[in-house]
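Student: Coordinates for the following, if possible.
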Amino acid sequence: MRNRRLLTAAAAAAACTVAALTAGSALGSPTPAPAHAAPAPAAAPGVQLQGWLYPGSAGEPQCAGQAEYADDRLKGGALKPEYWAVQPNGTLLLETAAQGLCNAYSAANVADLKAHSAYQYPTVSAMDTPTVRALVGSSTRRGQAVQQLTSLVVGAGLTGVDVDMEDYWSWSTGDFANYRTFLTQLATSLHAAGKRLQVDAPAMTEDAPYYDYAAVVATGVDELAIMAYDAEYDSEPGGKCKAITPYAWLREVVGYAQGKVPNRDKLVIGLPSYGYSAPAACDTAGIEGNIPFSVMRGKPGWSGSAATVEQRRDSGSGEIRWTSGGRLYDYVDRTAMDRKLQVLTGLGVTKVSVWSLGGNLWFTR
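Tutor: The predicted model follows:
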């Protein structure tokens, strides 16, 4: 799940111009070389932490993201800012700081990422099936996107690319085949330049026709990031909405993923750092998702009292849950994040990514 912004027509036009210049710049295509997998980053002691960032306008919670990693807690890990958004026609929009966006592409932001992380994977994002289809279903669009993505990370000296294409459950078998073709082409291009490919994948506990972890990794993907959150959208109507990431469900998701991707260096598990609200009698259509902690603390019934927080802590997820005014509220605090991380380390997971930085909490140090 991602918090997508709506760009103004002027911003979109400006970004398209920048994207076009980038695609046709002196960066060009990388010098051809035999296709091979880029070497994996050296394993960090314990768990390698990663964090997603997304663009926003001044004053929005996500713009606190830079300050949240400035303490170098990701010095040995990875930062993944969204730099590109796929447009409805399948072209890539480069989101830039010149448009007044925080966390977007600029030389200064790239330098800041490098100063505070070992690895950098700027994200290309597409949130609905028609948009995904417009890109991956066209050989021309695929080629253009591969060239743009490779050119920027090579020119900027970044580690690689993170691909976040969602709405998986609405994909046809043809969509999934075209998606794999795109990933194969992108992996080949990135590996030839000594770069890497990370791909974001849905949380699954059983086989499904719309997505297959092993088939995706087989395209040349270096890391598969399983987004192990948003179980609330699978809640039964009329009851109480599920937690974002229940412990038992997290164990199922990880167990299934490890069965499909046995190489632990290729597997990243995403954990949530945000909240949501929903009707007290659960109606998933009424869910307000991805609420930053900085916003959640202003919701009705919020309490910062340690005693109240512990009374509200859900034993099955560690999350803080309460109802007020006919709505359920749920958020993941540091204790809940720490406990979810303990579940993962107990299962042998060595790479953990957090959605998301910017107005949210982090693990206890």
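Student: Please count neighbours and contacts with C-alpha atoms only from this point.
Tutor: OK.
Student: What are the contacting residues of the strand or helix carrying V163?
Tutor: Using DSSP states H and E, V163 maps to strand 160-165. For strand 160-165, contacts defined as Cα atoms under 8 Å, 6 or more residues apart in numbering pick out 80, 120-128, 132, 149-150, 153, 190, 195-201.
Student: for stretch 280-288, same thing?
Tutor: 232-241, 276-279, 323, 326-328.
Student: got the end-to-end distance for it?
Tutor: 12 Å (Cα to Cα, to the nearest Å).
Student: How many residues are close by A193?
Tutor: 23 (other Cα atoms under 10 Å).
Student: swap in G259?
Tutor: Neighbours of G259 (other Cα under 10 Å): 11.
Student: Assumed it was part of a strand.
Tutor: No - using DSSP: H, G, I helix; E, B strand; the rest coil, the assignment for G259 is helix, not a strand.
Student: Scan the chain for its longest strand.
Tutor: strand 78-86 (DSSP state E).
Student: Report the inter-axis angle for that strand versus strand 160-165.
Tutor: Strand 78-86 and strand 160-165 meet at an angle of 50 degrees, taking axes from the mean of the first three to the mean of the last three Cα atoms, to 10 degrees as the criterion.
Student: which helices and strands does the helix or strand just after strand 78-86 pack with?
Tutor: With elements assigned by DSSP H and E, the helix or strand that comes after strand 78-86 is strand 92-94. Helices and strands touching strand 92-94, by 3 or more Cα pairs under 8 Å, 6 or more residues apart in numbering; DSSP states H and E, are helix 9-23, strand 78-86.
Student: please give me the structure for this one as well, since I'd like to look at both together:
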Amino acid sequence: MKKLTLITLCILLISVPIVWIMIHYVQNSRQSVTSFAPKPTPPPVTWKSHVMAWIYPGPPACNAANEYKDGRVIDTLKPEYYNLNSSGTLTQLTTENAGCNTYSPDNASEVKKHSTHQYVTVSGKIAGMDALVTSQAKIVQAVTTLKTFLDTVKFTGVEIDFEGFSRWTPQQYYGYKNFLMQLGGTLHQNGYKLMIDGPAVTADESSQYQWRYEDFNTLPVDYLVVMEYDWQYDFGSGTPVAPLAREKDVTREVIGEIKDINKIVIGIPSYGYHGRLGGDSITIDTRAQSQMYLGYTTAKRDNSSAEMMFTHAGVFYDYADSQTLNTKRSLIEGLGIKNISVWSLGGNQWFSGKAEPHS
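Tutor: Prediction:
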């Protein structure tokens, strides 16, 4: 019996250290695994608005296709494939008659492939609009042409960009709305959408315009784009393309006029310009063009617009970089806007630092 007890004690004396070593090893192994386990990746910071981008036909915007294919996420692409001529009929812009970024089956296919939504933009001036909206036959012809085109390319819809707003007569404005009623009605009946472009007008300037954003609350219009840029034409060379204060004021006023904020699209600039300081002769530039000018490396940021500016030999230069775009977008998003549109792709900078939201 004593011999058995002695054997048992010996076994225990040997087993206890072994068990202790095993427990210690397991604990250390767990700690080691924990310490080397990858930490979860925080979700990316995301923009709050969906982004659209215009594609301008012809030089100097010929790099647009490379840009929308480079991995950036653009919810909506808007190539200008039609122009309203002075007789009030539509002319299709093709690679044969208008150069890069215009319509061809391959170009349209690539636009659709690299975006969630697509709108064919139709540009027009006052003479063409007047000829169109005063003729029911021409309205029917234009509506039929655009509906047939959408059936062919399977885009989301049409964007109407008729400008010269300050010179529209009451009759032209009435005719324009009648045209939209017919176009929008036909598009909606066939599962398509209608977007229109309007002026960036502050309350104290509205008396010069027939245009009233509230008029479109009852028309078959899905999106209203407020083009918040080109103010250098109003105030002359040496001033910003889009001052932040004016962008903010115009956006707030439009929000008060459009019942559904989701229909509002704010247009922001990615382009620049140059012209003799203080003059009214202005040349539009892409960022790629701006960086070729003497004095480019001396540019400083303008706090009133977040745009980059410099002067060389009496000529003023303005351009937008990624920080410019980020600042303008953040301002607009802070006002509750859900959609923005950038003028334009092809040689200009893009947003940085945040991911795009899912469509």
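Student: Please state their TM-score.
Tutor: Put the two chains on top of each other and the TM-score (TM-score structural alignment, normalised by the length of the second structure) is 0.81; 305 aligned residues with a Cα RMSD of 1.7 Å.
Student: Looking for the alignment partner of T245 of the first structure in the second structure.
Tutor: Using TM-score structural alignment, the equivalent of T245 of the first structure in the second structure is A242.
Student: Its match: neighbour count?
Tutor: 21.
Student: List the contacts of the closest residue in space to it that isn't next to it in sequence.
Tutor: Nearest residue to A242 of the second structure, sequence neighbours excluded (Cα to Cα, 6 or more residues apart in numbering): Y229, at 4.8 Å. Counting by Cα under 8 Å, 6+ apart, Y229 of the second structure touches A200, V241, A242, G267, I268, P269.
Student: Cross those against helices and list the overlap.
Tutor: Using DSSP state H, no member of the contacts of Y229 of the second structure falls within helices.
Student: All the helices of the stretch 201-350 of the second structure, residue numbers only.
Tutor: 232-235, 244-257, 287-290, 322-334 (DSSP state H, counting those that start in this stretch).
Student: could you dump these to JSON lines with distance to K112 of the second structure?
Tutor: Shown next, in JSON lines, are the helices of the stretch 201-350 of the second structure (distance: least, Cα to Cα, whole Å):
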{"stretch": "helix 232-235", "distance to K112 of the second structure": "34"}
{"stretch": "helix 244-257", "distance to K112 of the second structure": "30"}
{"stretch": "helix 287-290", "distance to K112 of the second structure": "26"}
{"stretch": "helix 322-334", "distance to K112 of the second structure": "25"}
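Student: what number of residues lie near the alignment partner in the second structure of Y54 of the first structure?
Tutor: Alignment note: Y54 of the first structure maps to Y56 in the second structure; criterion TM-score structural alignment. The local packing of Y56 of the second structure (other Cα under 10 Å) involves 22 other residues.
Student: how close does Y56 of the second structure sit to A242 of the second structure?
Tutor: Distance from Y56 of the second structure to A242 of the second structure, by Cα to Cα: 19 Å.
Student: Over to Y68 of the second structure?
Tutor: Taking Cα to Cα, one finds Y68 of the second structure at 24 Å from A242 of the second structure.
Student: One more: L84 of the second structure?
Tutor: Where A242 of the second structure is concerned, L84 of the second structure sits at a distance of 27 Å (Cα to Cα).
Student: same thing with Q189 of the second structure?
Tutor: Taking Cα to Cα, one finds Q189 of the second structure at 38 Å from A242 of the second structure.
Student: D230 is in contact with T239 of the second structure, correct?
Tutor: No - the pair T239 of the second structure / D230 is not scored as a contact, 10.2 Å apart, by Cα atoms under 8 Å.
Student: wait, which of the helices of the stretch 201-350 of the second structure is closest to N101 of the second structure?
Tutor: The closest of the helices of the stretch 201-350 of the second structure to N101 of the second structure is helix 287-290. By Cα to Cα, the value is 17.3 Å.
Student: The closest one: how far from the chain's middle?
Tutor: 19 Å (Cα atoms, centre = their mean, to the nearest Å).
Student: so how much does it differ from the first structure once superposed?
Tutor: By mean Cα distance after the TM-score superposition for the first structure, the fitted helix 287-290 of the second structure averages 1.2 Å away from its aligned residues in the first structure.
Student: List the ones among the contacts of strand 160-165 of the first structure that fall in strands.
Tutor: Short answer: the contacts of strand 160-165 of the first structure in strands (DSSP E) are K80, Q120, T123, V124, S125, A126, R196, L197, Q198, V199, D200, A201.
Student: Nice, that's everything, thank you.
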